[in-house]
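Undergrad: Build me a model:
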Amino acid sequence: MNGISNSNDIIPTFDYTGKIRILESSNFEQSQQLKDQCREFVDKITEFSTIVSSFLDLLKEKSEQIEKEKLKAIGLRNKAEKEAENRKILEQRLIILIKERKAEFDRLTAQYDSLVKIEQEQASFIETLSGK
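TA: Next up is the predicted model:
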């Protein structure tokens, strides 16, 4: 080089505390402020990330609870629908049973009436035979 300092050359300087700095003190202070601001930004991003992570965990937990309750509701609905079908089947069976019992009752009533009639005829026949 020709002895003339280029603007790109690094020139050491001293700050107000007497420390050697490669940057000028104003640039160094600005870089320190930028460093502090970056650190604050990173801290805030980390905090935000933690909050988002907690929120996502909470959402996942709630979605699992919702899914569980949804399946439970579907099961209860299916059970209720099945119960309605079971009641209809039971009602049909009971109607058939009632009809069968009524038919049996009618048959037994007719048989009873027939036996009463035969008893009366036999009593009448016995009476005529005994000559009364």
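Undergrad: CA only for contacts and neighbour counts going forward, please
TA: Noted.
Undergrad: For the spatially closest residue to I22 that is not a sequence neighbour, which residues are in contact?
TA: If the residues on either side of it in the chain are set aside, I22 comes closest to P12, at 4.4 Å by CA to CA, 6 or more residues apart in numbering. Applying CA atoms under 8 Å, 6 or more residues apart in numbering, we find P12 in contact with 20-24.
Undergrad: measure P12 to S26 for me?
TA: With distances taken as CA to CA, to the nearest Å, P12 is found 13 Å from S26.
Undergrad: got it, and G131?
TA: For G131, the distance to S26 - CA to CA - is 153 Å.
Undergrad: Tell me which of these two has more neighbours.
TA: S26 (10 against 7; other CA atoms under 10 Å).
Undergrad: which SSE is that one in?
TA: Using DSSP states H and E, S26 sits in helix 25-130.
Undergrad: want to put them side by side, so please do this one too:
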Amino acid sequence: MEDLETKGLFIDDLQKLRVLDPELMEQTESLKDECGGFVAQIGHFQKMTDGFIAISDEVSKEVEKEKLASLGARNQLKSITKAREQEQQQLHSLVMEKKLELERLRIQYESLIKVQAEQEEFIDQLILQQ
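TA: Predicted coordinates for the structure are as follows:
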């Protein structure tokens, strides 16, 4: 048997003639099994990473959608704020106009009261003269 081993031929447990050493063959089979398990684990890992990538893509799309919605809401809020500021300025201007008109009418009223008093005095003098 040793002659066969020196020539690179081996006899396994089933008494079959082999080119590889049975111990090497066993190690090869063990390595093959381990590699198969490793390939299965890599496949499982690939599925998990694909799932994670799909989920993160969905989340990123949702985040982008919410980002756009919040930008739109912020812009709308800014425009509402500007509109209210303009409305406030318009109301302030209107109040100022009304105050000026009130002052003008007050002065006109006082003037008319003065004219009325003068006319009543004039009428009283005319009545007294007759």
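Undergrad: and the residue nearest to I22 of the first structure, how far is that from F28 of the first structure?
TA: 12 Å.
Undergrad: Overlap in contacts, these two.
TA: R21.
Undergrad: center of the second structure - which residue?
TA: K67 (2.1 Å; CA atoms, centre = their mean).
Undergrad: residue in the first structure matching it?
TA: Superposed on the first structure with TM-score structural alignment, K67 of the second structure falls opposite K70.
Undergrad: roughly how far apart are I98 of the first structure and L90 of the first structure?
TA: For I98 of the first structure relative to L90 of the first structure (CA to CA), the value is 12 Å.
Undergrad: and what of Q111 of the first structure?
TA: 31 Å.
Undergrad: do the same with K60 of the first structure
TA: 44 Å.
Undergrad: give me every residue that touches the closest residue in space to T13 of the first structure that isn't next to it in sequence.
TA: Using CA to CA, 6+ apart and skipping the chain neighbours, the partner closest in space to T13 of the first structure is R21 (5.1 Å). Shown in contact with R21 of the first structure (CA under 8 Å, 6+ apart): 12-15, 28.
Undergrad: if I look at R21 of the first structure, how far off is D36 of the first structure?
TA: On the measure of CA to CA, R21 of the first structure and D36 of the first structure end up 18 Å apart.
Undergrad: Next: Q122 of the first structure.
TA: For Q122 of the first structure relative to D36 of the first structure (CA to CA), the value is 126 Å.
Undergrad: again with I11 of the first structure
TA: I11 of the first structure is 25 Å from D36 of the first structure, by CA to CA.
Undergrad: same deal with E91 of the first structure?
TA: 81 Å.
Undergrad: what does E61 of the first structure give?
TA: In terms of CA to CA, E61 of the first structure sits 37 Å off from D36 of the first structure.
Undergrad: Same check on A103 of the first structure?
TA: 99 Å.
Undergrad: Many thanks, we can stop here.
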